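Asker: Curious how this folds, go ahead:
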Amino acid sequence: MTTPPTFPPADPSGAWQQPAGYPPPTPGPVKPSRLRTGLVLGGAATAALVLVGGGVFAYTTLDGGGAQPEAALPDTTIAYVRVDLDPSATQKVNLLRLANRFPDLAKDLDVDLSETADLRELLVDAIAGSGECTVDYAADVEPWLGQRAGVASLPAAEDGAEPEPVVVLQVTDEGAARTAIESELGCGDGIEPAQVAFTDGFALITSETLAAADVATAAKKASLADDPLFSAGRKALGDAGLVSVWVDVQGAKGLLEDSLAGQGDSEETTAALAELDGVTSVTGALRAGSDHLELAFAVGADEATLTPLEGSGTSLLTGLPDTTLFASAGTVDPAAIDEAWEQLSTLADTFGSSGLGGLEDLGGLGGSGDLLDDDWSLSSNPVGTTTLPTVTEAECAALLAQPEYAADFSGLGLTAEEEAEYKRTYDEAFMSSCTGTDLGLGADDLGTEDLDTDLGTDDLYGDDYLTDDPYGDDLLPSGLGFQETVEELEKSFDIKLPEDLKTLLGEQIVVALDSAGLDDISSVTGPGDVSFGARTIGDKAALEDLLGRIDAILVDAGADKLSSATTKDGLVIASNDDYAAQLAAEGKLGTKPAFTTVVPDAKSASSAVFVDIDAIEKIARANIDALGGDDSWISYVAPLQAFGVSTRVDGGHAVSSVRLSFD
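Answerer: As a prediction, this is how the structure comes out:
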């Protein structure tokens, strides 16, 4: 009988010693074939997915105390997933009540979600149901299975070999557990005795190439639970929840680098891996309170990585109106803008475009190259006031083939024949207007009002046909490269990029959409009827100067100035004057219970997002009722209250929370 390799292997050179607090890089990806596919081995590995898919989460206060699987694993572990199925009575009730708020969830999943349900049984039944064998939970599993399980990835026993997967199961009866595990509950070919070992109430299950007893011995000497990197991540995260994960980023990075060695790494892959240089670990948890579900992460990193993520005072979200439907706020790092601008410049040069086409035409079409191709230009087609003699049918047909110009009459309640007729009329009108053969179409052509305004040539070409200017109303000449466009913007309009972009974003910015006025969508006739805008904290004088330059450009082009307002520390720009005034004032969103539940760290958050799901439901019901639509789908949204995301820097970690609250 071949003796399984020892773990960790003896190495006088010290190659497997843990450098600077990190496990060593390990070559080769993990292949599922390294473990047998029986119920027990596959169960713990898929537990998290089964629970997430079924909407079953729990708080770490569900934790009944006692030893955790990480205590049975060595500190060289690279990645680890833990599942805890031991809720206290109160938290278990809260968990199942949340699950039962979704209509027919128990029926759809065919599971028992009553308040007396055994979460272990739910999990085992779900896993067994996905296989080809039958397992009696009460007879085959309950007598020996504890409340916790884990699956981990360990360094390989030999250089060049694949990393080793290890499954950890809490057990209450070692004898019964060994019998069940080695037989794989009749669901596989069986497991060799050397692949199973017990330590401090946990069963360790390994592959054929690794002795489970060696893993237990290594864990006794130095466990994952006592590893400083692991402990720091858990401390920053707080409650570990029902399902938690941990990854040693540098160990995983080394594994990826070794597995890609000799395969001709691309520059993109190398750059992506380099982005991880300052990151040490990722710790995550799924947990649930009495009225919300949460996915939380703590990312350990060095100071250089974390500094740009630090907040600059209380998030602007808290001062928004309490009628806010959606908002996103964040701290802005000027260095990140410079980096992004450099990447945009490189991308634009690579693809031969200025990357600023949307700025080249107030008509909204961008430069002439945005319409057809880089060589086609309205500027090279002199036109009069009523005809476009050099615009060919082929060029117009190319325009009509683009989605933004194609007619869409869906949702108007037309029959198929009516819709086909309307489309035919629209296409004829478009081609006629585009080629210049008829610029005076009447309202009766489509049965709608203001056709000659909606479909006028100036909408298609940004008023190019009304001027002798070789560029028409294009803000910039066509055919400019990225840097040439930037220089032309500064020369013609005194817009300096990326400097003015950094001024506009300031130290902190929030973008918001209000729910006011959306109860009747049919009354919305333009952007001014919807309340949306942005508020910036930054250099007030510089912001006002930039606003003045932008307004001057708009006025010269015959457009209205932006709706704006100043604040003590910045500037507001909005879709209408009333909302600009609201954004400039101090609102009460930060005191709204729905907000505080899903954005708990608003005062220290460097970035945050808030969505009022109750408001979305109300707006949907109002508009569906008015239009006579089907509202059956809303029953799945009705239990939900709000959604929020927030990130803050806490010591050596960036801590993020994603929350979904319930009414």
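Asker: contacts and neighbour counts: CA atoms only from here.
Answerer: Fine.
Asker: Return the set of buried residues in the helix or strand that contains residue 492.
Answerer: Assessed by DSSP states H and E, residue 492 sits inside helix 482-493. Applying a neighbour-count criterion of 16 or more other C-alpha atoms under 10 Å, the buried positions in helix 482-493 are 482, 485, 486, 487, 488, 489.
Asker: Just give the nearest non-adjacent residue to the last one, would you?
Answerer: Meaning residue 489. Ranked by C-alpha to C-alpha, 6 or more residues apart in numbering and with sequence neighbours excluded, the top spatial neighbour of residue 489 is residue 495, at 5.5 Å.
Asker: ok, back up a step: any chance of the buried residues of helix 482-493 in JSON lines, plus distance to residue 507?
Answerer: Converted to JSON lines, the buried residues of helix 482-493 look like this (distance: C-alpha to C-alpha, whole Å):
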{"residue": "482", "distance to residue 507": "26"}
{"residue": "485", "distance to residue 507": "26"}
{"residue": "486", "distance to residue 507": "23"}
{"residue": "487", "distance to residue 507": "26"}
{"residue": "488", "distance to residue 507": "27"}
{"residue": "489", "distance to residue 507": "24"}
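Asker: circling back: toward the C-terminus from the helix holding residue 492, list the very next helix or strand.
Answerer: In the C-terminal direction, the helix or strand that comes right after helix 482-493 (DSSP H and E) is helix 499-505.
Asker: for the longest helix that the chain contains, packing partners?
Answerer: If you go by DSSP state H, the chain has its longest helix at helix 416-435. Contacting helix 416-435 under the criterion 3 or more C-alpha pairs under 8 Å, 6 or more residues apart in numbering; DSSP states H and E are the following elements: helix 393-400, helix 457-461.
Asker: From the chain's centroid, how far away is the last one?
Answerer: Translated: helix 457-461. 37 Å (C-alpha atoms, centre = their mean, to the nearest Å).
Asker: what does stretch 136-147 give?
Answerer: Using C-alpha atoms, centre = their mean, the offset of stretch 136-147 from its chain centre is 38 Å.
Asker: one more to put side by side:
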Amino acid sequence: MSSYQPTGPDEPTGAGSPEYLGAGGAEQSRPTRRGPLLAVAALGVVAVVGVGGWGALALMGGGSQPADAVPADAVGYVSLDLDPSAEQKIEAVRILKKFPGLEKELDLEAKDDLRRLMFEQIQADGICTDLAYGDDVAPWIGDRVALAVVPGDGEDAGPTPVLALQVTDEDAARTGLEKLSSCEDNTGGSGDTSEGDAEGGFAFVGDYAVVSDTQKHADALAAAAAEASLADDAEFQEWTDAVGDPGIVTMYASAEAPEVLAELSESGDAWFDYAPSGTTARLEAGAGADRMREVQELYADFEGMAGVVRFEDGAMDVEVAGKGMPAGVSQKAAGPSLSDLPATTAAAFTVGLEDGWLGTWLDSMSGVFGPGMSTEEMLREAEAQTGLALPEDVEALLGDGFSISVDGDVDVHALMHAGDPTTVPVGVRVSGDPAEVTAAVDKVKAAIGPDADLLQVEQAEGLVALGLDPAYVARLVEEGALGDDVAFQEVLPEADEATSAFYLSFDAVEKLAKDFTEAAGKTGPDELTIQENLAPLDALGASSWVDSDNVVRARFRLTTD
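Answerer: Next comes the predicted model:
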């Protein structure tokens, strides 16, 4: 790493025009000896990975946010805030204490455990084995971290990585980061430190160390953030405001993100490619460039998005909002509501379908499928094998939308010992014109052959139900009371407006797990532990919908008893 000239927090290095992405030459060379610098990155990334454990429990002091140390033109950003509101910290602890496995394994008072564990894992891979976490890292590492991507500035420039890592002591951080950047790499990789400041660099902005792939980039990124930070950017503020109160994790992608990611794929740059325990986290040179260009076309109308993870009211809540998302199966058509399913429903999924949805989806995905047969050729071959007219018959079969549900009243013992599929309460409900739907069902049954007689079909006004269990199929065309269940209401408050939704009752899952273990004659400690850790969970809901401003919204909510 190039020699770092310290400056005060009000005088970031690299003053002047923030040309952190100069064109070509040594200034653009990428690191060839990444291990030590990437140890710094991994210490930050581990906090994001550990959000469900130690990270969610840190009851620590306040301070500025990582977005204050990231340049305003960042196109992608994900941060972990280990010091959210007091209410969220209390909720996180309450939730995690409910699980016997977590309470036993986690020391809720040991805030350094996860960071220390990750550092030791890095060392186990042969990096920085001569350093000690307690002496060289713990004295300065802070509570907040963010990873970001800044676009290029010039024809030959590529996107630049940014790691903003909160520090509690700048002098100690400088010493620790210098040690990390120069410590021995025993992984067997190249020790080449070719021209262009190949070992990376860091600089300071306020309470943060800004780490990047070269010292020049780090200096200029720090200067740019001091001049105009992402926290002050109007687009960033608009999208983060759209997802409500801040939480443990914040995610953001600007309107330019797809283009920059495509550029990254084409360049093949491998940033922060430290991969512990045999995992991989790098882009191979040029890998997937064509595929990324095709994905870029899917996001041609993308206007940005943000997401947040938070703890509140005994639940973990994930909320996302974005605009100009790719046209998937459906974005505006509400699916058949899960609210009127039987109250005993254990799990269910629904999706709404607009006219011509399958043809539109196949057209949009044709390039992503890669080389080989064209979409038209695939459809014609499928028609020959099934006797169906595609995509028309599939669109008719699934109507205006469909739901799949599983009932919690399963006779597990009879199922396991008799093996009769007609006793399994699983069914499909299709919303649409019953005449059109059943005509398509008849074609499918003809393609299946003699076994098609097992398929039961019931219909009501605007609804067709399909399944193998006659009694359950009959219940599906009646109005159920799942929507009256408090657990359902808490995880799917937008159930009736959702274009797609998923629901899971853990009370039903717990009962099924118990029945299965008893029917199988397995009631050992492992099975009992699974049941004990399922017991605190109440329900899970995931849904997406489109608001009046055409913003696509999604929510994932997990509640506990």
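Asker: rewinding a little: return the list of helices and strands in contact with the helix holding residue 492 of structure 1.
Answerer: Of the remaining helices and strands, those touching helix 482-493 of structure 1 by 3+ C-alpha pairs under 8 Å, 6+ apart are helix 334-350.
Asker: Closest one of the buried residues of helix 482-493 of structure 1 to residue 95 of structure 1?
Answerer: Each of the buried residues of helix 482-493 of structure 1 was scored against residue 95 of structure 1 by C-alpha to C-alpha, and residue 482 proved nearest at 54.2 Å.
Asker: quick one: contacts for the closest one?
Answerer: 345, 348, 349, 353, 354, 355, 356 (C-alpha atoms under 8 Å, 6 or more residues apart in numbering).
Asker: how does it look with 10 Å?
Answerer: By C-alpha atoms under 10 Å, 6 or more residues apart in numbering, residue 482 of structure 1 lies in contact with 344-349, 352-357, 488.
Asker: do the same with residue 218 of structure 1
Answerer: Applying C-alpha under 10 Å, 6+ apart, we find residue 218 of structure 1 in contact with 6, 7, 8, 72, 73, 74, 75, 76.
Asker: quick one: contacts for the closest residue to the second one other than its chain neighbours?
Answerer: Just to be clear, that refers to residue 7 of structure 1. Spatial nearest neighbour of residue 7 of structure 1, excluding adjacent residues (C-alpha to C-alpha, 6+ apart): residue 214 at 5.0 Å. The contact partners of residue 214 of structure 1, taken as C-alpha under 10 Å, 6+ apart, are 4, 5, 6, 7, 8, 9, 74, 194, 195, 197, 220.
Asker: Shouldn't residue 214 of structure 1 be within a strand?
Answerer: No. The assignment for residue 214 of structure 1 is helix, going by DSSP: H, G, I helix; E, B strand; the rest coil, so no strand is present there.
Asker: mind checking how far whichever residue in structure 2 pairs up with it is from residue 351 of structure 2?
Answerer: If you follow residue 214 of structure 1 across to structure 2 using TM-score structural alignment, you land on residue 220. When C-alpha to C-alpha, to the nearest Å is applied, the distance between residue 220 of structure 2 and residue 351 of structure 2 equals 47 Å.
Asker: got the residue ranges for the helices in the stretch 101-250 of structure 1?
Answerer: 105-109, 119-129, 174-183, 212-221, 228-237, 249-260 (DSSP state H, counting those that start in this stretch).
Asker: The fourth one: which residues count as buried?
Answerer: By neighbour count on 16+ other C-alpha under 10 Å, the buried set for helix 212-221 of structure 1 is 212, 213, 214, 215, 216, 217, 218, 219, 220.
Asker: ok, now the last one?
Answerer: Buried residues in helix 249-260 of structure 1, counting neighbours by 16+ other C-alpha under 10 Å, are found at 249, 250, 251, 252, 253, 254, 255, 256, 257, 258, 259, 260.
Asker: repeat for stretch 346-353 of structure 2
Answerer: Residues of stretch 346-353 of structure 2 classed as buried by neighbour count (16+ other C-alpha under 10 Å): 346, 347, 348, 349, 350, 351, 352, 353.
Asker: Which of those residues sits closest to residue 520 of structure 2?
Answerer: Nearest to residue 520 of structure 2 among the buried residues of stretch 346-353 of structure 2: residue 346, at 20.7 Å, using C-alpha to C-alpha.
Asker: The closest one in helix, strand or coil?
Answerer: At residue 346 of structure 2, secondary structure determined by three-state DSSP is strand.
Asker: quick one, what contacts it?
Answerer: Neighbours of residue 346 of structure 2 in contact, by C-alpha under 10 Å, 6+ apart: 405-410, 503-509, 511-512, 539.
Asker: Same check on residue 180 of structure 1?
Answerer: In this structure, residue 180 of structure 1 makes contact with 40, 140, 141, 144, 174, 186, 190, 191, judged by C-alpha under 10 Å, 6+ apart.
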